[in-house]
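Engineer: Sequence plus the predicted model coming up.
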Amino acid sequence: MSDFLLCPATAKPQMSHPQALVPACQECLSIAKKHYFEDIWHCRDQIKRTLRQKYAKHLAIGENWTQEELADSGFDDNIFGGFKKSAWQMFEIARDRVNAQGWPVVIDGIDYPPPLSMAFSFNGVEYSHISEAISEQTQRHALDESFLISLVDIVGKPRFAYAIRLAKLYRGVSLQQKKQLIDELQSDFQS
């Protein structure tokens, strides 16, 4: 059952779109009521961010397993049999929920396009910006965020998974060792 969210909650003189009643499920409505947002796109991003946090364990299934690996896992006993049976479906539901695009915003026949997107996708999950992906991955894997940022700056967004693997390998090592790796990578990637 859908309820409606007044978006934004308070009309202001200079808004990116007029106020609108937007259908929302109970889960999204409860998230939206806890946050301040100035337009529907900011609301959408906040809901997605909250859903990614809430479903982090489900989303991690797709990061750690493929559907084929789960099928061939040998988890057939009572303890892991349920995981084998439902894990991939749990991942897909969480992924699709977080990645839902919504509909175009058209009010009184006027199309209100979203602001320019800085969207970033990693392991099938959409983030509003790469900084959000970096923050989430550092929390999930207990990584040094400034180190991961430096790695991504050097290797680039297309090699984000590689930067995470390096950050995991260098978890818990000295700052000097991290700096040495960064220096080596800079010389490798500049040539």
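Structural biologist: Yes, it's here. Numbers count the residues shown, from 1 in each chain.
Engineer: From here on, just use CA atoms for contacts and neighbour counts.
Structural biologist: OK.
Engineer: So which bits of the helix or strand harbouring residue 22 are buried?
Structural biologist: Per DSSP states H and E: residue 22 is located in strand 20-24. By 16 or more other Cα atoms under 10 Å, the buried positions in strand 20-24 come out as residue 20.
Engineer: all helices of this protein, in order?
Structural biologist: 26-32, 40-54, 56-64, 67-71, 78-99, 130-141, 145-155, 160-169, 175-190 (DSSP state H).
Engineer: who does the longest one touch, helix- and strand-wise?
Structural biologist: Read it as helix 78-99. When contacts are defined as 3 or more Cα pairs under 8 Å, 6 or more residues apart in numbering; DSSP states H and E, helix 78-99 sits against helix 40-54, helix 56-64, helix 67-71, strand 125-127.
Engineer: Would you mind getting the angle between that helix and helix 56-64?
Structural biologist: Per axes from the mean of the first three to the mean of the last three Cα atoms, to 10 degrees, the angle that helix 78-99 makes with helix 56-64 is 100 degrees.
Engineer: Pull out the buried residues from helix 78-99.
Structural biologist: 84, 87, 88, 89, 90, 91, 92, 94, 95, 98, 99.
Engineer: Would you convert those residues into CSV that also reports distance to residue 154?
Structural biologist: Converted to CSV, these look like this (distance: Cα to Cα, whole Å):
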residue, distance to residue 154
84, 38
87, 35
88, 33
89, 36
90, 34
91, 31
92, 32
94, 31
95, 28
98, 29
99, 28
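Engineer: Presented hereafter is structure B, for comparison with structure A:
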Amino acid sequence: MSTTHTTSHSTSLGRAAVIGAVAGVIASLVMAMYAMVAGWVQDTGFFTPLYHIASLVAAPETMMTSMENGTAGTAFTFSFGVAVLGALIHMMTGAVYGAVFGLLMARLRLGTLALTALGLVWGAIVLVMSAFILLPLAAAATGAGEPIADMAAMAGWGTFTVEHLLFGIVLGMIVGLRLSRPAQSAPAAY
């Protein structure tokens, strides 16, 4: 009997982690679109946020060129490889934060509205953890320096805050919609 309970427990936690990871990827894409539009509006370049994230492992020249061109009125400087790298790093990070959120929320049995509100809180926690702990650690570990360690200041604290709160709201809403549904059982094998 305890084996069945353990299997059911790990399956529901596994389901919650997967739901959270997928929701985190989707929320990270919404967050990225907001950041890109903000970069365009603020004349720092539409694709600059992707290049900024990619500077974790790539040289920051593409980011700097995009920012300079944005300031000069050319908002759409595009470098395919660096943009894809930035998007992948961003989505993987969103998946990890989302999986953790899904696991934390798995046993609460809350509705979508409550999970959306908790997602907003999670977005604020992710903001603080990223800005003050994880980004400086990642910069030190990879040698990326100031572009990563000071990402919040470089992006602008207002934009950085809204991005993360938006991430949390979207994450919480999707997790709430998916976790409130019962898990679909697989068809019986004959």
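Structural biologist: In hand now; what should we look at? Because the structure is predicted, anything quoted here is derived from the model rather than measured.
Engineer: Overlay the chains and give the TM-score.
Structural biologist: The TM-score (TM-score structural alignment, normalised by the length of the second structure) is 0.28; 92 aligned residues with a Cα RMSD of 5.5 Å.
Engineer: Switch the helices of the first structure over to CSV; also include distance to residue 120 of the first structure.
Structural biologist: What follows is these, written out as CSV (distance: least, Cα to Cα, whole Å):
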stretch, distance to residue 120 of the first structure
helix 26-32, 22
helix 40-54, 12
helix 56-64, 16
helix 67-71, 23
helix 78-99, 11
helix 130-141, 5
helix 145-155, 13
helix 160-169, 10
helix 175-190, 22
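Engineer: Figure out which of those is closest to residue 20 of the first structure.
Structural biologist: helix 40-54 (8.9 Å; Cα to Cα).
Engineer: Compute the inter-axis angle for the closest one and helix 130-141.
Structural biologist: Angle of helix 40-54 of the first structure versus helix 130-141, following the same axes, to 10 degrees, is 20 degrees.
Engineer: Counting neighbours, which bits of helix 40-54 of the first structure end up buried?
Structural biologist: Within helix 40-54 of the first structure, the residues that qualify as buried are 40-52, counting by 16+ other Cα under 10 Å.
Engineer: just checking, what packs against that helix?
Structural biologist: Using 3+ Cα pairs under 8 Å, 6+ apart as the contact test, the elements touching helix 40-54 of the first structure are helix 26-32, helix 78-99.
Engineer: change it to 10 Å
Structural biologist: strand 3-7, helix 26-32, helix 56-64, helix 78-99, strand 125-127, helix 130-141 (3 or more Cα pairs under 10 Å, 6 or more residues apart in numbering; DSSP states H and E).
Engineer: what's the single longest helix in the second structure?
Structural biologist: helix 2-41.
Engineer: quick one: it to chain centroid distance?
Structural biologist: On the basis of Cα atoms, centre = their mean, to the nearest Å, helix 2-41 of the second structure sits 9 Å off its chain's mean C-alpha point.
Engineer: now for the helix or strand just after that helix, which elements pack on it?
Structural biologist: Once the chain leaves helix 2-41 of the second structure, the next helix or strand it forms, by DSSP H and E, is helix 48-54. Using 3+ Cα pairs under 10 Å, 6+ apart, the elements in contact with helix 48-54 of the second structure are helix 2-41, helix 61-71, helix 80-105, helix 146-149, helix 151-155.
Engineer: Determine the set of other helices and strands touching the next helix or strand after the third one.
Structural biologist: With elements assigned by DSSP H and E, the helix or strand that comes after helix 80-105 of the second structure is helix 112-129. Other helices and strands packing on helix 112-129 of the second structure, by 3+ Cα pairs under 10 Å, 6+ apart, are helix 80-105, helix 157-179.
Engineer: What are the buried residues along helix 112-129 of the second structure?
Structural biologist: Of the residues in helix 112-129 of the second structure, 112, 115-124, 126-127 count as buried by neighbour count, 16+ other Cα under 10 Å.
Engineer: Pull the most distant pair out of those.
Structural biologist: 112 and 127 (22.0 Å).
Engineer: about what we covered before: closest one to residue 106 of the first structure out of the buried residues of helix 40-54 of the first structure, please.
Structural biologist: residue 40 (11.8 Å).
Engineer: thought the closest one was touching residue 7?
Structural biologist: Yes - if you go by Cα atoms under 10 Å, residue 40 of the first structure and residue 7 touch, sitting 6.0 Å apart.
Engineer: Nearest residue to the middle of the second structure?
Structural biologist: In the second structure, the residue lying closest to the centroid (Cα atoms, centre = their mean) is residue 94, at 2.9 Å.
Engineer: Relative to residue 30 of the second structure, how far out is that residue?
Structural biologist: Distance, residue 94 of the second structure to residue 30 of the second structure, using Cα to Cα, to the nearest Å: 11 Å.
Engineer: Any chance you could list residues touching both of those two?
Structural biologist: Here residue 94 of the second structure and residue 30 share the contacting residues 24, 167, 171, scored by Cα atoms under 10 Å, 6 or more residues apart in numbering.
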